[in-house]
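Student: Next one to model:
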Amino acid sequence: MLRDSLREFVDVAAEQNFISSDAVKALSGEILPDGILSRLEVETLLAVDRIVEADESWGGALTRLVVDFVVWKREPHGVVSSDDALWLATVLEVSGPSRNAMNIAYAILDEAGYVDVALLDFIMRGRQRARMSLMAA
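Tutor: Okay, the predicted model is just below:
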């Protein structure tokens, strides 16, 4: 189930087609005071990331929220299991690996003590796509 406050955040972002710096501050402070609590909340925020423009503070806040959930709120702490890595790689890959999706994957790699190969595969595919798009340009 999605928290009402997060649902309202998403509705406003979609209506305005923009996430302001004030909205980013509210998300981290008032809307998700304890951070992300479920996969559904991660999926919701990543969906919003794909469809609306945002203040430059959005990417860092989104990355911190997702990393905290995946690395520190899931058991065992500091480890990204194969199940979590496959789920996250799949969610991050929707519509292709965006800048924020890649930043999230790299931040998890930096912070976790162990990361399953599924997330590493996502990073490698993203890097390969980036190289291919540079070659095509």
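Student: rest of the way, CA atoms for contacts and neighbours
Tutor: Will do.
Student: chain center to the helix or strand encompassing residue 44, what's the gap?
Tutor: Using DSSP states H and E, the secondary-structure element containing residue 44 is helix 39-51. Chain-centre distance of helix 39-51: 7 Å, with Cα atoms, centre = their mean, to the nearest Å.
Student: Packing partners of that helix?
Tutor: helix 4-16, helix 82-93 (3 or more Cα pairs under 8 Å, 6 or more residues apart in numbering; DSSP states H and E).
Student: one more to line up against the first:
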Amino acid sequence: MRQSRVDIYCALEKVLQQDTQGLERRLLEKIITLASNHMRVTQEATNELKVAASNTLVTLARCYFNDVMCELLYCLELPEEFIFITLGNLSSAYALECIPFVGMILNVMISMLELVKDSRMRQAFCGGDAHSSRPSSKPFVP
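Tutor: A predicted model of the protein is given here:
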């Protein structure tokens, strides 16, 4: 089941790389919510599924940056490794679009510094990606 979700995200990402302008609002919101949930669900989601969901959000941000960023900001209240990784990937791919959100993100991150305890979380928190060394121009695909 998990592998089929990864395959679905990979296929969805390829489709979204072609054209995302015509997505219906409800479908867009559903994709963003599902990908966000799959990045954060720790018990049933493998790292591969989380990476695929994260990459889908980064790809969607090309045309729907504010929608993706609003979801990530909403999820930022609890320290989650893949939220940080996705924010880092977004800032690499869409630096100019991130500028209005930097103050908000830093305020939240500063307030949660003491909650970041393990090394993988610290690496993600500092902008490093423990799962890839992907180029900044396109999302990491395992």
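Student: The helix or strand following the helix holding residue 44 of structure 1 vs structure 2, average offset?
Tutor: Using DSSP H and E, the helix or strand that follows helix 39-51 of structure 1 in sequence is strand 53-54. Its matched residues in structure 2 lie on average 2.0 Å from strand 53-54 of structure 1 after superposition (mean Cα distance after the TM-score superposition for structure 1).
Student: Show where strand 53-54 of structure 1 falls in structure 2, residue numbers please.
Tutor: With the alignment judged by TM-score structural alignment, the segment of structure 2 matched to strand 53-54 of structure 1 spans residues 44-45.
Student: hmm, back to that, list the buried ones in the helix holding residue 44 of structure 1?
Tutor: Applying a neighbour-count criterion of 16 or more other Cα atoms under 10 Å, one finds 39, 41, 42, 43, 45, 46, 47, 48, 49 buried in helix 39-51 of structure 1.
Student: In three-state terms, label residue 110 of structure 2 for me.
Tutor: Secondary structure state of residue 110 of structure 2, per DSSP: H, G, I helix; E, B strand; the rest coil, is helix.
Student: ranges for the strands of structure 2?
Tutor: All residues of structure 2 lie outside strands when identified by DSSP state E.
Student: Now do the contacts for the residue nearest the centre of it.
Tutor: The centroid of structure 2 falls nearest to residue 86 when counting by Cα atoms, centre = their mean (3.2 Å). Residue 86 of structure 2 makes contact with 54, 55, 57, 58, according to Cα atoms under 8 Å, 6 or more residues apart in numbering.
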